[in-house]
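**Q** I would like to see how this sequence folds:
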Amino acid sequence: MSRPAPVGTVLVTGGSRGIGAAVAERFAADGLTVVIHYREGRDAAEATAARCRELGATTLTVAADIRSAAEITHMRDMLDRAGKLPDILVNNAGIAHYGMLADLSEAEWDEVMDTNLKGLFLCTQAFMGAMVSRKYGRIVNVSSLWGIAGASCEVAYSAAKGGVNAFTKALALELAPSGVTVNAVAPGAVDTRMLAPLDADERGSLARDIPVGRIARPDEIASLVHYLAQPEAGYITGQIISPNGGWHT
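**A** Presented below is the predicted three-dimensional model:
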């Protein structure tokens, strides 16, 4: 039986911090070429790249607004010229929005949808063709528990991540015959900047609501993303897996 094609390059969108940075570092430990995408925050992206190099990886940092088809095309062409089109695409870039739906502006709605869902579409469309041609690839989308269960005061974010989940399931069916898997990781509460609006008492209350009694670390989410991207995970596709400490089952 022939073995799957070797994987050499991973592209992590929103890879400068939080879950994205943890994902980049997890793959760096395998010695892959790690492409770290960011929109703003070049210093944070370069710091993540430096940690990846310490782990033995070759790195590239690329800036692009994932809401722009032109900028995504430019990023793809640049990576193509460098011979670094990804074997693994981790669609991690996203933003949250807290507030009542009655107070949500059209511009705020569009920003949440464009970043979390349109950006996912544009990046996936740009990079999946090379995977299909190679008959091998891994696409892992970082979603959210709220895309499964919904969250009060996070209607736009929940709707966007629900779209990510549906996108994942549908595209998995399209790409399965080409040897490309598509899965989503939908974490519960993770210790990232998205929890910054919570004070210490609110964080404590949140942790007590989670059966395991704590908020997740980014590296715990990265471990699941890493597994889904391995050759041996080739029979797993179209799945929405939610590491949430038993918060939602």
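
**Q** use CA for all of it now, contacts and neighbours both
**A** Noted.

**Q** chain center to stretch 224-236: distance?
**A** Mean C-alpha position of stretch 224-236 versus that of the full chain (C-alpha atoms, centre = their mean, to the nearest Å) differs by 14 Å.

**Q** now what about it, what contacts it?
**A** 4, 23, 26-27, 88, 90, 138-140, 179, 181, 183, 185 (C-alpha atoms under 8 Å, 6 or more residues apart in numbering).

**Q** ranges for the strands of this structure?
**A** Remark: strands assigned in the chain by DSSP state E are 9-12, 33-38, 58-63, 88-91, 137-142, 180-185, 240-241.

**Q** among the ones you listed, which is nearest Ile148?
**A** Nearest to Ile148 among the strands of the chain is strand 240-241 (8.9 Å), distances taken as C-alpha to C-alpha.

**Q** The closest one: how far from the chain's middle?
**A** 13 Å.

**Q** hmm, back to that, okay if I get the strands of the chain as JSON lines plus distance to Asp103?
**A** Shown next, in JSON lines, are the strands of the chain (distance: least, C-alpha to C-alpha, whole Å):
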{"stretch": "strand 9-12", "distance to Asp103": "33"}
{"stretch": "strand 33-38", "distance to Asp103": "29"}
{"stretch": "strand 58-63", "distance to Asp103": "32"}
{"stretch": "strand 88-91", "distance to Asp103": "29"}
{"stretch": "strand 137-142", "distance to Asp103": "27"}
{"stretch": "strand 180-185", "distance to Asp103": "29"}
{"stretch": "strand 240-241", "distance to Asp103": "30"}
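
**Q** could the ones you listed be laid out in CSV, adding distance to Ala196 and mean neighbour count?
**A** Output for these, formatted as CSV (distance: least, C-alpha to C-alpha, whole Å; neighbours: other C-alpha atoms under 10 Å):
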stretch, distance to Ala196, mean neighbour count
strand 9-12, 22, 26
strand 33-38, 20, 26
strand 58-63, 24, 18
strand 88-91, 22, 26
strand 137-142, 19, 28
strand 180-185, 21, 27
strand 240-241, 24, 22
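
**Q** here's the other one to compare against:
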Amino acid sequence: MSSAPRVAIVTGGSGGIGQAVAARLAADGMSVLVHYAGNAQRADDVVSKIVEKDGTASAFRADVADEDEVAALFDAAEQRYGGVDVVVHTAGIMLLAPLTELKLEDLDRMHRTNIRGTFVVDQQAARRMRSGGAIINFSSSVVKLALPSYTGYAATKGAVDAITLILAKELRGRDITVNAVAPGPTATPLFLDGKEQAVIDRLAAMTPLERLGTPDDITEAVAFLAGPARWINGQVLYANGGAI
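**A** Model (predicted):
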């Protein structure tokens, strides 16, 4: 076995959960390529914090739904660090409204980022990942929680579940695991934006632990799947404090 550090690509690595995932995998000894879509400064801040703690990281911009840009993302990981062992696809958008009120352009935006983006990133990962690798997609507990106004978003995450379960079987013989993490209500800007405190309190009370999740709670599941969990494959792991 090679003694070189394993290499991870974290899409959405400048976001709330993505930042925490990138920092955790770097702390676990991986070289991390922090993907971002638009905010270069935030991605650079994530990289700086990792480097300050003696980790190895760099940033790269790409549209996750553009196959050429995602191919360039993987090229960068190979050129900078020698290959790809772990792909954590946290990138996604959430636009909420009841089904009768959701604008179709918003549905199309979520479809492009959440479904096509997952498909494109997983396609490159499946083609180029080294043996012993792990692909970790991001689903959501709202697929089962069935909360009003989440129809469009939950539908895109149901598609992520399907991609995950089938790809795990398509990679038979490659020694590559494919799983998804499905967070419950988690205190990130994506989740908190636009919500009244009463709504946040009600969602926090859904879990027996009576609190929202934190990004670090979610990284525990990711680190497990990215590292020691070689016998967990083709699964959706619900990280939601017991909400369902």
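
**Q** Structural similarity score between the chains, please.
**A** Aligned and superposed, the two chains score 0.93 in TM-score terms (TM-score structural alignment, normalised by the length of the second structure); 243 aligned residues with a C-alpha RMSD of 1.7 Å.

**Q** For Arg81 of the first structure, which of the strands of the first structure is the nearest?
**A** Of the strands of the first structure, nearest to Arg81 of the first structure by C-alpha to C-alpha is strand 58-63, at 13.0 Å.

**Q** quick check, distance from that closest one to the centre of its chain.
**A** With C-alpha atoms, centre = their mean, you get 16 Å for strand 58-63 of the first structure.

**Q** okay, the angle between that strand and strand 33-38?
**A** Calculated by axes from the mean of the first three to the mean of the last three C-alpha atoms, to 10 degrees, strand 58-63 of the first structure forms an angle of 20 degrees with strand 33-38.

**Q** For strand 58-63 of the first structure, name the packing helices and strands.
**A** The contact analysis (3 or more C-alpha pairs under 8 Å, 6 or more residues apart in numbering; DSSP states H and E) places strand 58-63 of the first structure against strand 33-38, helix 42-54.

**Q** Give me the range in the second structure that the longest one lines up against.
**A** Counterpart in the second structure of helix 42-54 of the first structure, with TM-score structural alignment as the criterion, is residues 40-52.

**Q** so who does Lys84 of the first structure touch?
**A** Thr9, Thr33.

**Q** mind checking how far it is from Pro218 of the first structure?
**A** Taking C-alpha to C-alpha, to the nearest Å as the measure, Lys84 of the first structure and Pro218 of the first structure are separated by 26 Å.

**Q** Likewise for Asp199 of the first structure?
**A** Taking C-alpha to C-alpha, one finds Asp199 of the first structure at 19 Å from Pro218 of the first structure.

**Q** Ala21 of the first structure now?
**A** Distance from Ala21 of the first structure to Pro218 of the first structure, by C-alpha to C-alpha: 8 Å.

**Q** between these two, who's got more neighbours?
**A** Higher neighbour count among Ala21 of the first structure and Pro218: Ala21, with 26 against 20, using other C-alpha atoms under 10 Å.

**Q** Please pull up the equivalent of the more buried one in the second structure.
**A** In the second structure, Ala21 of the first structure lands on Gln19 (TM-score structural alignment).

**Q** Now the equivalent of Leu171 of the first structure over in the second structure. Nearest residue, chain neighbours left out?
**A** Alignment note: Leu171 of the first structure maps to Leu167 in the second structure; criterion TM-score structural alignment. Leaving out its chain neighbours, the residue that sits closest to Leu167 of the second structure by C-alpha to C-alpha, 6 or more residues apart in numbering is Val178, at 6.8 Å.

**Q** list the contacts for the one you found?
**A** Contacts of Val178 of the second structure (C-alpha under 8 Å, 6+ apart): Ala134, Ile135, Ile136, Asn137, Thr164, Leu165, Leu167, Ala168, Asn233, Gly234, Gln235.

**Q** now swap in Val112 of the first structure and tell me
**A** The neighbours of Val112 of the first structure, taking C-alpha under 8 Å, 6+ apart as the test, are Gly94, Ile95, Ala96, His97, Ala156, Tyr157, Ala160.

**Q** Tell me the spacing between it and Ala47 of the first structure.
**A** Distance from Val112 of the first structure to Ala47 of the first structure, by C-alpha to C-alpha: 26 Å.

**Q** same check, this time on Ala170 of the first structure
**A** For Ala170 of the first structure relative to Ala47 of the first structure (C-alpha to C-alpha), the value is 36 Å.

**Q** picking that back up, from Val160 of the second structure, how far off is the match of Leu171 of the first structure?
**A** 11 Å.

**Q** the more surrounded of those two?
**A** Val160 (23 against 20).

**Q** how close does that one get to Arg112 of the second structure?
**A** 12 Å.

**Q** end-to-end on stretch 88-104 of the second structure?
**A** Using C-alpha to C-alpha, the two ends of stretch 88-104 of the second structure sit 28 Å apart.

**Q** same thing with stretch 236-244 of the second structure?
**A** Note: stretch 236-244 of the second structure ends 13 Å apart using C-alpha to C-alpha.

**Q** how about the nearest residue to Ala93 of the first structure, chain neighbours excluded?
**A** Gly14 (4.1 Å).

**Q** Since that was my last question, I'll sign off now.
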